[in-house]
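> dropping the sequence and predicted coords here.
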Amino acid sequence: MLASRGLNILRAVSRYTVCNNVAKNTVQIRHSHGWSYRVGLPPKRGIVLAAEFLGGLTWWWILYHLYHDFGHIVGEFPYPVPEEWTDEELGIPPEDEDC
């Protein structure tokens, strides 16, 4: 029993040492693209300027229309005044009715 386990351990150790030797001797070369580890490459200046311009244009559009066309948000109808509602509109029964 110990001999069979000992053989398995020797096989695992030999595989581990062979794989490590192969991995240490191989080098991966990449010449086609930039490479960075856990850090993105900095964007190009033109892309940053375009993004800033489009973001500014978007906020101008939103704030301009909030100021000049506020009715699109709150509605274009007059706001109801609750003091003008009748008891019938509110669903309140008349006072002289017996329960």
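Looks like it came in fine. Numbering: from 1, shown residues only.

> contacts and neighbour counts: CA atoms only from here.
Will do.

> show me where the protein has its helices.
Secondary structure of the chain (DSSP state H): helices at 2-25, 45-68, 71-74, 87-90.

> adding distance to Val81 and mean neighbour count, write those helices out as a markdown table.
Output for the helices of the chain, formatted as a markdown table (distance: least, Cα to Cα, whole Å; neighbours: other Cα atoms under 10 Å):
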| stretch | distance to Val81 | mean neighbour count |
| --- | --- | --- |
| helix 2-25 | 80 | 10 |
| helix 45-68 | 24 | 11 |
| helix 71-74 | 15 | 10 |
| helix 87-90 | 13 | 9 |
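
> looking at those, which is closest to Val39?
Between Val39 and the helices of the chain, the shortest separation by Cα to Cα is 17.3 Å, and it involves helix 45-68.

> adding another structure so you can compare the two:
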Amino acid sequence: KPILGNVYQQIRNSGGSNAYRSAPHPFTKFQIIGADIMGGLMWWWILWHIWHEPLFLLGEFPYPNPRKWTNEELGIPPDDAD
């Protein structure tokens, strides 16, 4: 659009102001409540599945008893080895 005679001003369609070297615009109440709801749903989902399907994290097989392991399995050399 012309400002003075033949001098034109550039039209910038950046979609709003920037936040370079300044504080960002504050979140709206809708965004804060929405983030809290989504975070609550995420933790509900995680804790629900940990409670109802613990084998997903712990594994399907029983943990072996380490007292039954031999020195050879643990990589410990025999007592008479130099």
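Cool, got the structure. Remember, it's a predicted structure, so these values are computed and weren't measured experimentally.

> tm score of chain vs chain?
The TM-score (TM-score structural alignment, normalised by the length of structure 2) is 0.54; 66 aligned residues with a Cα RMSD of 3.6 Å.

> hmm, back to that, of all the helices of structure 1, which one comes closest to Tyr37 of structure 1?
Going by Cα to Cα, the one of the helices of structure 1 nearest Tyr37 of structure 1 is helix 2-25, 19.6 Å.

> how about the helices of structure 1 in TSV, adding distance to Ser36 of structure 1?
Listed next are those as TSV, based on distance: least, Cα to Cα, whole Å:
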stretch	distance to Ser36 of structure 1
helix 2-25	21
helix 45-68	19
helix 71-74	46
helix 87-90	68
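
> quick one: which of those helices is nearest Arg38 of structure 1?
helix 45-68 (20.7 Å).

> chain center to the closest one, what's the gap?
Distance, stretch centre to chain centre, for helix 45-68 of structure 1: 20 Å (Cα atoms, centre = their mean, to the nearest Å).

> which residues of structure 2 does it align to?
Aligned by TM-score structural alignment, helix 45-68 of structure 1 falls on residues 29-52 of structure 2.

> mean shift between the matching stretch and structure 1?
With mean Cα distance after the TM-score superposition for structure 1, stretch 29-52 of structure 2 departs from structure 1 by a mean of 1.1 Å once superposed.

> show residues contacting that stretch.
Residues from elsewhere that reach stretch 29-52 of structure 2 (Cα atoms under 8 Å, 6 or more residues apart in numbering): Phe56, Leu57.

> thinking again about what came up before, out of the helices of structure 1, which is closest to His33 of structure 1?
Smallest distance to His33 of structure 1 across the helices of structure 1 (Cα to Cα): 18.6 Å, for helix 45-68.
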